[in-house]
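Peer 1: This is the structure alone, sequence omitted:
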């Protein structure tokens, strides 16, 4: 794992966008990271319907998600708002 990218243990479920939103800290800057409900469903192999269930699925897949998000950050695959998304 890259020591320059830190993932604090913070995450929120955004029901409106159907995404988990969590921060990454890169050299002191915060980057908004997002993982879609469809991606979490694929990673966990089960239908996810409630916010608490989605957050639990995120925790089970957290290391895989962080690895992928780290790759996106290193490749500078940023969205218009400066964040990264895995849909």
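Peer 2: Noted; the coordinates are in hand. Just so it is clear, the model here is predicted, and its values are computed rather than measured. Numbering: from 1, shown residues only.

Peer 1: make it CA atoms for all contacts and neighbour counts henceforth
Peer 2: OK.

Peer 1: so where do the helices sit in the protein?
Peer 2: Assigned helices in the chain, in chain order: 37-44, 51-74 (criterion: DSSP state H).

Peer 1: for those, which one sits closest to residue 1?
Peer 2: Nearest to residue 1, of all these, is helix 51-74, at 7.7 Å by CA to CA.

Peer 1: got the contact list for the closest one?
Peer 2: Contacts of helix 51-74 from elsewhere in the structure, counted by CA atoms under 8 Å, 6 or more residues apart in numbering, are 1-2, 5, 7, 11-13, 15, 20, 33, 35, 37, 40, 43-44, 48, 78, 84-86.

Peer 1: Okay, one more to line up with it:
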């Protein structure tokens, strides 16, 4: 894992975006990362409705999500707003 990219142990469900937000930091810059509800539901192989269930699936897949986000940051795959989106 690249030590230049750090992930805080923070995750927040955003019901409007239907995604979980988790921050990363690279060279002092804060990068907002998102993982979609659909991605989490695919991993869980079931519909997720309750916030606690959504965050539980996120936690169970945190390592993989951080690796995906790290690769996307290194490859500069930012959206128009400068965020990383895992769909």
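Peer 2: Sure, I can see it. Fair warning: this is a prediction, and the values are worked out from it, not measured in the lab.

Peer 1: related to what we said a few turns ago, so which of the helices of structure 1 is nearest residue 25 of structure 1?
Peer 2: helix 51-74 (10.5 Å).

Peer 1: can you state the direction angle for that closest one and helix 37-44?
Peer 2: Comparing the axes of helix 51-74 of structure 1 and helix 37-44 via axes from the mean of the first three to the mean of the last three CA atoms, to 10 degrees yields an angle of 90 degrees.

Peer 1: Which of the residues in helix 51-74 of structure 1 are classified as buried?
Peer 2: Burial within helix 51-74 of structure 1, assessed by neighbour count using 16 or more other CA atoms under 10 Å, is assigned to 51, 54, 55, 57, 58, 62, 65, 66, 69, 70, 72, 73.

Peer 1: among the contacts of helix 51-74 of structure 1, which ones are buried?
Peer 2: Buried members of the contacts of helix 51-74 of structure 1, counted by 16+ other CA under 10 Å: 5, 7, 11, 13, 20, 33, 35, 37, 40, 48, 78, 84-86.

Peer 1: Could you work out the most separated pair of the residues you listed?
Peer 2: Longest distance between any two of those is 28.5 Å, between 5 and 48; criterion CA to CA.

Peer 1: just to revisit the earlier point, kindly reformat the helices of structure 1 as CSV containing distance to residue 28 of structure 1.
Peer 2: Formatted as CSV, the entries for the helices of structure 1 read as follows, by distance: least, CA to CA, whole Å:
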stretch, distance to residue 28 of structure 1
helix 37-44, 28
helix 51-74, 14
